[in-house]
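J.: heads up, no residue letters with this:
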């Protein structure tokens, strides 16, 4: 009950305005973008990444995304799609975002009982869902079409999109955050996490020190460690390892840098440590992983 009250209280963390003539919000934006960061809000969100690849966060889930990534994010679930960019680099039109009030939609069941079919999808989205296969392809097509439509056709496409996601077979629908994930978020927490993630992204190729970020947040190291684990579901060390390995995976795929060069590029001081951490996350050495990609 306390967590529920906390989530409801935070409904203004990202204020989402729906135009009077629309029942939901559809928009696209570039990256970087001021709201493309670790955030949460009380609306449901269907999110498409048109181009680029990087790290995807949803609660305590950390994964990799590529162009065409499609996800449904439930109310109150923190999320972010992060890409390492060169200074002044910009990806135009990277994101397509559709945000809507699920509770308002379900209230229409009194007159439109068929909408009750969405209840299971909405419940699962509390953990976040990413889609693949035909569900993803059809969902992307419908989401893009909504942006070019008006009136009843726009509403029909929206309901068709929800139907497509709702009918996704199990192999094309993957839930993200763990069931036990329950962050206690407030405005201070959100600002602190923004600073932490910004620090990690900017210094991932260097030695990351808990003492430095704790000092920036005016916290003791033990207090910061407890805060970070409670908010993300990971220790600072675990999160750093996952992000470094994911950056290494991208470099193994997109460049011809040697494993040794990549090791130092992602912040490891020695190759054996890098290999051990990489195998822990990917169940393969960096060399094995690259060979698998080249087949």
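T.: In hand now; what should we look at? Because the structure is a prediction, the values reported are computed rather than measured.

J.: contacts, neighbours, all on C-alpha from now
T.: Noted.

J.: is it true that residue 92 lies in a strand?
T.: Yes. Checked against DSSP: H, G, I helix; E, B strand; the rest coil, residue 92 lies within a strand.

J.: try this one side by side with the last:
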């Protein structure tokens, strides 16, 4: 089965990011450095986390550690209620800060260590957790941080939980190339506005461009330029949802140099124009 490496875009002035996402975007097995809280608001199917394969449905709540392969595969979608999850990604280094070393957060620190295996919290469509996660999607600043701590307060109180995976059971071919792929990801994020150059990206791994392109496609399931386009789209969607910047400004900040092309590509991938996408977050 094919594995996909991901780099989650978290802006420099944020430690974590919360989004409502279609479950269809999680159908490939993927991994990322960030920790993840995933709450299913609609839909059901099969969940793969590490070496664990099990069923999920509305209300499913899991916490995933860094570099843990996972995906959600939809089943029985009748087309009426779009399958959606609320996903929070936060830095793998967040708990290395002095703030999280205080005694009051010891239980949170222990919970995060457990997350290396993936944890399913056995709650049944908890409305308070759902509402807090939903509020995090549009929260900012200190309010955002407080709500994340509130979620952790919920999680540490849930005693009925299930360890999902053996953290040591990772495919060698999957793990040995993580550092190489992450070097490419870092290059893309640092240069996305100024412009991405294939020769420069190849040089990051000391490869010829042709060899680099084969390597990247084999390890990620995407061509290098497909990945770059996805990054640009992710940045644009984030800026549209969370800022009041003009669409033209967002176009250039996310690496596009032509507004018409940006609008066409965004609509083709997201199903709506940038302006209509933004309206979803202004209701």
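T.: Received, thanks. Computed from a predicted structure; not experimentally measured.

J.: TM between them?
T.: Here the TM-score for the pair of chains, by TM-score structural alignment, normalised by the length of structure 2, is 0.54; 176 aligned residues with a C-alpha RMSD of 3.2 Å.

J.: residue 62 of structure 1 matches what in structure 2?
T.: By TM-score structural alignment, residue 62 of structure 1 lines up with residue 53 in structure 2.

J.: and its match, how many neighbours?
T.: 15 (other C-alpha atoms under 10 Å).

J.: pretty sure it is in a helix, no?
T.: No. The assignment for residue 53 of structure 2 (three-state DSSP) gives strand, which keeps it out of a helix.

J.: leaving out the residues flanking it, which one is nearest to it?
T.: Among residues not flanking residue 53 of structure 2 along the chain, residue 47 sits closest, at 5.8 Å (C-alpha to C-alpha, 6 or more residues apart in numbering).

J.: ok, that neighbour - how many residues close by?
T.: By the criterion of other C-alpha under 10 Å, residue 47 of structure 2 has 20 neighbours.

J.: packing partners for the helix or strand hosting it?
T.: Per DSSP states H and E: residue 47 of structure 2 is located in strand 45-49. Counting contacts by 3 or more C-alpha pairs under 8 Å, 6 or more residues apart in numbering; DSSP states H and E, strand 45-49 of structure 2 packs against strand 52-56, strand 70-74.

J.: what separation do you get for the closest residue to residue 213 of structure 1 other than its chain neighbours and residue 251 of structure 1?
T.: Nearest residue to residue 213 of structure 1 in three dimensions, chain neighbours excluded: residue 196, at 6.7 Å (C-alpha to C-alpha, 6+ apart). Separation of residue 196 of structure 1 from residue 251 of structure 1 (C-alpha to C-alpha, to the nearest Å): 23 Å.

J.: and if you look at residue 113 of structure 1?
T.: When C-alpha to C-alpha is applied, the distance between residue 113 of structure 1 and residue 251 of structure 1 equals 50 Å.

J.: who's more crowded, those two?
T.: residue 251 (19 against 11).

J.: how about the strands in structure 2?
T.: 3-5, 16-22, 29-31, 35-42, 45-49, 52-56, 61-64, 70-74, 84-90, 119-121, 161-163 (DSSP state E).

J.: so how far is the first one off the chain centroid?
T.: Relative to the centre of its chain, strand 3-5 of structure 2 is centred 13 Å away, using C-alpha atoms, centre = their mean, to the nearest Å.

J.: by contact count, what packs against it?
T.: strand 29-31, helix 209-220.

J.: cool, the second one as well?
T.: Counting by 3+ C-alpha pairs under 8 Å, 6+ apart, the packing neighbours recorded for strand 16-22 of structure 2 are strand 84-90, helix 127-137.

J.: in TSV: these, plus distance to residue 14 of structure 2 and mean neighbour count.
T.: What follows is those, written out as TSV (distance: least, C-alpha to C-alpha, whole Å; neighbours: other C-alpha atoms under 10 Å):
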stretch	distance to residue 14 of structure 2	mean neighbour count
strand 84-90	9	22
helix 127-137	13	16
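
J.: quick one: residue 29 of structure 1 and residue 91 touch, right?
T.: No. Using C-alpha atoms under 8 Å, residue 29 of structure 1 is not in contact with residue 91, being 9.1 Å away.

J.: okay, the strands of structure 2, which one's buried deepest?
T.: Among the strands of structure 2, judged by mean count of other C-alpha atoms under 10 Å, the one packed with the most neighbours on average is strand 61-64 (a mean of 24).

J.: and the contacts of that one?
T.: For strand 61-64 of structure 2, contacts defined as C-alpha atoms under 8 Å, 6 or more residues apart in numbering pick out 35-40, 115-123.

J.: neighbours of residue 260 of structure 2, just the number please.
T.: By other C-alpha under 10 Å, the residues close to residue 260 of structure 2 number 12.

J.: and it, how far from residue 252 of structure 2?
T.: Using C-alpha to C-alpha, we find residue 260 of structure 2 at a distance of 12 Å from residue 252 of structure 2.

J.: got it, and residue 203 of structure 2?
T.: Distance from residue 203 of structure 2 to residue 252 of structure 2, counting by C-alpha to C-alpha: 25 Å.

J.: more neighbours, these two?
T.: Using other C-alpha under 10 Å as the criterion, residue 203 of structure 2 and residue 252 rank with residue 252 on top: 18 against 13.

J.: what does that one align to in structure 1?
T.: So, by TM-score structural alignment, residue 252 of structure 2 is left unmatched.

J.: cool, residue 7 of structure 2 as well?
T.: Using TM-score structural alignment, residue 7 of structure 2 lines up with residue 15 in structure 1.

J.: likewise for residue 19 of structure 2?
T.: That one, residue 19 of structure 2, aligns with residue 27 by TM-score structural alignment.

J.: now that match: how far from residue 114 of structure 1?
T.: From residue 27 of structure 1 to residue 114 of structure 1 the distance is 27 Å (C-alpha to C-alpha).

J.: and what of residue 231 of structure 1?
T.: Look at residue 231 of structure 1 and residue 114 of structure 1: by C-alpha to C-alpha, they are 37 Å apart.

J.: more neighbours: which of the two?
T.: Comparing residue 231 of structure 1 with residue 114 by other C-alpha under 10 Å, the one with more neighbours is residue 231, at 21 against 11.

J.: now do the same contact list for that one.
T.: 182-185.

J.: one more time with 6 Å
T.: Residues counted as contacts of residue 231 of structure 1 (C-alpha atoms under 6 Å, 6 or more residues apart in numbering) are residue 183.
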